[in-house]
Each structure stands twice: as structure tokens, then as C-alpha cells.
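**Student:** Model the structure of this input:
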Amino acid sequence: MKTAIKLVLIYFVMQILAALLVMPFTMLYSYAVNGTIDDTSTAALAPSMLLGFVGMGAYLWRKGYLKGDKRIWSPVSVAYLGWSAVIGLATIFLIDFVMSKLSFLPDWMGATFDVLQSGWLGIICISVLGPVLEEMLFRGAITKVLLQKYSPVKAIILSALIFGIFHINPAQVVGAVLSGVLFAWLYYKTGSLVPGILIHILNNSLSVFLSLHYPDVEYTSDLLGEPTYWICLAVAVALLAVSYKVMNAYRSPDSNTLKV
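**Tutor:** Got it, this is the predicted structure:
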């Protein structure tokens, strides 16, 4: 558990250091182009995030979390990735339903995400690079460490809770915990980061797409309307049950994974 907390703290330190390194260059660029440094913090957001990702990824690699295990970057199989997409979409839809019932939770990061989504680098950071780095950190390092110390169920739950708290933003914490359970379970079953990365990118990309193209829509129910939404919700529940049953039967040839 100490290692998990340490890794999260290192991630935040990396982001702070990255911001400090990027800020002077952003100030110079902003002044040269606009003749002012008023928007420096906004302009520095995406580059500093990118640099923080690179720094954290390099740290995880250097410390051996991301190497020495041939399974970690394995796609498992085409069929498994297909089922991963199915269970991912079903989970995304169901989490959206849960979050629609928790709409009272404040969104502390709304303005930050709007800034990031205003440029291509920020969109890439949210949609692709963030998911990859978070899977490397939370599954490739933290979940791996927890599985070595605790039972699979306890390790998965702890990993999901840490993942949720990591997001800090109340409007994201619950959804992150729920998706964290799926991501940690996928890593436990396969030893691979690829299925989780696929779903994570899918989730974040859909979020960015909807935010940019339907800025006034808060939840899927607002977009689909009744009765379409309730039909889709029932389908999502069925798909989740079927895909879980199929995927839970998977047993990695190189591990001692059990059905959970």
C-alpha cells in the first residue's frame, strides 16, 4: 500500500515539476506572439501535462514496472479485445447512468477540461496519452504491487479506490472507482495493459467527442431521450453480463489467475 501511495505522489510531483519547467518557455512564447503573458497558465496546461506523462512513464520504466513481463503489452487475442470493447461500452453507459443520479456532485475540473479540449495537444493528452499513462501507473504498477500483497478481490477494490481518489474531482471520483474495478480486473485476468488501455481510450475519447459536439448535453439520457435511453440501458446490462461471463472464463497460460 505504501508503494501505491508513493507512486501516486510521485505522479503529482512529476506534474508540478513539468509545469515549472514548461512555464518559462510558455511565457516567452506568449509574449513573443501576443505581447502579453496573461494567458500563460492556460497555454502551459497541455504541454506540462504531456511532459509530466513522459516523466512518469520514464520513471515506471526505469524502476522496472513496465518490463520483464512479456504479458504486459500482449493484446491477449483479437476475440478478447473485441469483448473488451463490448464490456467497455456497456460499462461506460452504466456508469453514465449512475453519474446522472449523482448530478449534485461538484465538477471542480470543468474549466480545466474546457481549456485542454480547446487545442489538439490537450485533446490527445485526454483521449490517448492520459489513458495509456494511467493504465501503466495504476494497473502496470499499483495493481501489480497490490496483487502481490493482497487477495485478488481486495487488491482490485483497493486499486479502484486509489484510482478514484486520484481523480480528486468529486464529479469524477465515483465513475473512476467503478471503471477502476473493471480495469484492475482485466489486468488481473490477463496480466496485460492492452484491454484496459483500449477501454480507457474509448471512454475518454467518447467523453471528449460528446463534450465538443454536444456541449449542452450532460448525460446520455439527455441525448437519446425516452424510450431509446431505457432500451439502450437494458441492452448495456445484458451485454455486461454476457461479456463478463465470456471474459471471466479466460485463463492466462502464464499466470495463476482465477475466476472472480
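**Student:** contacts, neighbours, all on C-alpha from now
**Tutor:** Fine.
**Student:** which residues in the chain form strands?
**Tutor:** Counting by DSSP state E, the chain has no strands to list.
**Student:** so where's the longest helix in it?
**Tutor:** Secondary structure of the chain per DSSP state H: the longest helix is helix 2-34.
**Student:** counting contacts, what elements does that helix pack onto?
**Tutor:** For helix 2-34, the packing partners by 3 or more CA pairs under 8 Å, 6 or more residues apart in numbering; DSSP states H and E come out as helix 40-62, helix 144-149.
**Student:** distance between the shortest one and the chain's centre?
**Tutor:** On the basis of CA atoms, centre = their mean, to the nearest Å, helix 144-149 sits 20 Å off its chain's mean C-alpha point.
**Student:** What of the longest one?
**Tutor:** Computed by CA atoms, centre = their mean, the chain-centroid distance of helix 40-62 equals 16 Å.
**Student:** what's it packed up against?
**Tutor:** So helix 40-62, by 3+ CA pairs under 8 Å, 6+ apart, packs with helix 2-34, helix 110-116, helix 120-124, helix 130-137.
**Student:** contacting residues around the residue nearest to the spatial centre of the chain?
**Tutor:** Among the residues of the chain, the one closest to the centroid is P131, at 4.4 Å (CA atoms, centre = their mean). Shown in contact with P131 (CA atoms under 8 Å, 6 or more residues apart in numbering): 197, 200-201, 204.
**Student:** run the last query once more with 7 Å
**Tutor:** Contacts for P131 (CA atoms under 7 Å, 6 or more residues apart in numbering) come out as 197, 200-201.
**Student:** Second input sequence below; structure requested for side-by-side comparison:
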Amino acid sequence: MKKIIDTVKRLSIFLAIFIAMQLVCGLLLVLVPLEDTSLSMCISYTLSMVLTLVFLKLYTSRAIPQMEPIKRSRAGFNPILLLAGVIFIFALSIVLSPLEELMPVDNSMYDDSVWTLIMVVVIAPIFEEILFRGKLYNMLRISASPLTSVVLASLLFGAVHLEPIIAISGLPWGLLLGFVYLRSRSIIAPIILHMFNNALAYATIVLSYDDKSIVELIDGERYFLFIYIVSALIVVIAMIRFVTFIVKQGRQNNNVVVVDTASQESVESGGVESGDEAC
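**Tutor:** This is a model prediction of the structure:
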């Protein structure tokens, strides 16, 4: 019961800090508007993410000194792992395409300016992965299993975007990124895949493909049905693989890495390789 209470507490604190920083920076955007709306949004978003990380760092350094640091080893550039992630992203987008027609995303805030491009394709993936796959996962991992931590981080990631289709895709998307993070032992791989996904979505908006269905783009229901079935199989098989791997991680590691901030000594009990860099 204590572990459940601790997990809910940490999840709530993360969400409270995240929402508070969004509101503060959103208010700042209203009080001190810039002529360039895209630049203003980019600055506000970046500032909110930076402040969220700062306050989370202050909280975890005092309340969770044993929390495992975020790993960023060179294994995050594994081409096979990244290619598998790209295939899953394409497959998932096809599987969810019927729902996207029923629950379209409001893309009115996105334009073709360079600031919007930087915010969507570069800044958002970096900060969101550090926050959700890095900080939040490691916060939850202290009192919850790897699978529970990945699932909760994924669901919250989908929920904070305030779009129904993103909330629905949050779990499979989060399982992919959680798997990649644990498999590569690096936050770099999830960031790269997140950048690719956002770049793909941004390109469809700028090129005005977002108002066309997958069937129209493929030019034929017969081809779409075949591609949809193959994509669905890829998604199902991949998600089973993600879950089994994450569960296996939990069985192998009964404890997480304990970091003593006072002595700067770490005790390896979570299977982290000594060659990993952390931040």
C-alpha cells in the first residue's frame, strides 16, 4: 500500500509542477505579448519546460535522493533499434488513421514559420522525453515496476496534450519509447524517434496533407485494407515485445540504482552498465 501511495504522490507532484509552469508561462505570454506569435509561443513553451525541469530537480534532490539519473549513452544511436521504431511509428499512424478522421487534431496553432518548426521538431521532443521518459519514469520507478512506470508516464503524456487521439495513442507510443529507452539505456534514442514523429506530423500539416485520409493518399481501399492489416499485425506484435521486455527488466532488477547524493557514491543494483553517462 505504501508503494501505491508513494507512486500516486510522485505522479501528482509531477503533474502539479508541470501544470503550474504551463499556466505561469502562458500568463506571461498574455501579459508580455510579442509581435511574432510563433516566436512568443516558442519562448513560452521552452521557458515552461526549463522551469518544470528545475523544480523537479529541486524536488527529487531532496525527496528522492536515491532516484536513478537519466542515462544518455551512445547506444541511443543504435540504427537497428531506431529503424524498428520508425517502422512502428508508420504502422501505428495507419492503425489510428480511422480514429484521426473521427477525432481530428486542432492544428490551427501551427504555421510554417521557422520558430514553430524548431519548437515542434527540436525543442518539444528533447524536453518531453527528458521529462516523461527520463524524470517521471525514474521518479515512479522507485516505488513501481518498470511496466507500471512506463504505462503511467505514457498515459500522462497523452493526457497533457489535451487531444483525444493523442491520449489514445499515448499508451502504444509510450510503450515504444519506454522500450527504446530501457533497451538502449539512453534517452537519446527516444528523443530521435520523437523528433522523427513530430517532423512527419509537421510536414503533413505544412504540406496540407492533414486534411486527407490515408485511403486518399494511398489511392485505393483495396491497398489500404492490406496495408492496414499488415500495420495492425506489426503494432500488436511489437507491443507484445515491448511489454515482455519491460516485464523482464522488472524481474531482473528487484531494486533500482541507489544514488547517495551526499557521498556521490552509487550502488549498482539495477543492472546499469558502468559505461553509461548520466544526467
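**Student:** Dump the helices and strands packed on helix 40-62 of structure 1 into a markdown table; add distance to A43 of structure 1 as well.
**Tutor:** Listed next are those as a markdown table, based on distance: least, CA to CA, whole Å:
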| stretch | distance to A43 of structure 1 |
| --- | --- |
| helix 2-34 | 7 |
| helix 110-116 | 9 |
| helix 120-124 | 10 |
| helix 130-137 | 18 |
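**Student:** Pick the most deeply packed of those.
**Tutor:** Per residue and on average, the most neighbours among the helices and strands packed on helix 40-62 of structure 1 fall to helix 130-137, with a mean of 22 (mean count of other CA atoms under 10 Å).
**Student:** can you give me the helices for the stretch 101-250 of structure 2?
**Tutor:** Listed from the start of the chain, the stretch 101-250 of structure 2 has helices (DSSP state H, counting those that start in this stretch) covering 114-117, 124-128, 137-141, 146-160, 164-184, 188-206, 214-218, 221-252.
**Student:** Out of those helices, which is closest to K3 of structure 2?
**Tutor:** Closest to K3 of structure 2 of those is helix 137-141 (CA to CA; 9.6 Å).
**Student:** whereabouts in structure 1 does that closest one align?
**Tutor:** The alignment of helix 137-141 of structure 2 onto structure 1 (TM-score structural alignment) covers residues 143-147.
**Student:** Run the chain-centre distance for that stretch.
**Tutor:** Distance, centroid of stretch 143-147 of structure 1 to centroid of chain: 17 Å (CA atoms, centre = their mean).
**Student:** got a list of contacts for that stretch?
**Tutor:** Against stretch 143-147 of structure 1 from outside (CA under 7 Å, 6+ apart): 1, 155-156, 159, 184.
**Student:** Repeat the analysis, applying 10 Å as the threshold.
**Tutor:** Applying CA atoms under 10 Å, 6 or more residues apart in numbering, the contact partners of stretch 143-147 of structure 1 are 1-4, 65, 135-139, 149, 152-160, 162-163, 183-185, 187-188, 191.
**Student:** Could you export the helices of the stretch 101-250 of structure 2 as TSV, including distance to V272 of structure 2?
**Tutor:** Listed next are the helices of the stretch 101-250 of structure 2 as TSV, based on distance: least, CA to CA, whole Å:
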stretch	distance to V272 of structure 2
helix 114-117	35
helix 124-128	22
helix 137-141	13
helix 146-160	14
helix 164-184	10
helix 188-206	16
helix 214-218	42
helix 221-252	11
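**Student:** Quick one: closest of the ones you listed to G26 of structure 2.
**Tutor:** Closest to G26 of structure 2 of the helices of the stretch 101-250 of structure 2, according to CA to CA: helix 146-160, at 14.7 Å.
**Student:** Buried residues in the closest one, which are they?
**Tutor:** 146-159 (16 or more other CA atoms under 10 Å).
**Student:** Of the helices and strands packed on helix 2-34 of structure 1, flag the one that's most buried.
**Tutor:** The most buried stretch of the helices and strands packed on helix 2-34 of structure 1, if neighbours are counted by mean count of other CA under 10 Å, is helix 40-62, with a mean of 19.
**Student:** Go ahead and confirm M109 of structure 1 touches A171.
**Tutor:** Yes: if you go by CA atoms under 10 Å, M109 of structure 1 and A171 touch, sitting 8.5 Å apart.
**Student:** In terms of neighbours, single out the busier of these two.
**Tutor:** Using other CA atoms under 10 Å as the criterion, M109 of structure 1 and A171 rank with A171 on top: 19 against 14.
**Student:** Show me what the more buried one aligns to in structure 2.
**Tutor:** Taking TM-score structural alignment for the superposition, A171 of structure 1 sits opposite I165 in structure 2.
**Student:** Map T91 of structure 1 onto structure 2.
**Tutor:** Using TM-score structural alignment, T91 of structure 1 sits opposite F88 in structure 2.
**Student:** Pull up the gap between its match and L177 of structure 2, please.
**Tutor:** Per CA to CA, to the nearest Å, F88 of structure 2 is found 11 Å from L177 of structure 2.
**Student:** I142 of structure 1 reaches M1, doesn't it?
**Tutor:** Yes: using CA under 10 Å, I142 of structure 1 is in contact with M1, at 8.5 Å.
**Student:** okay, and the common contacts of those two?
**Tutor:** Between them, I142 of structure 1 and M1 share these contacting residues under CA under 10 Å, 6+ apart: 7, 155, 158-159, 162.
**Student:** ok, residues contacting stretch 227-235 of structure 2?
**Tutor:** So stretch 227-235 of structure 2 is contacted by 87-97, 172, 176, 214, 218, 221-222, 224-226, 237-239, 241 (CA under 10 Å, 6+ apart).
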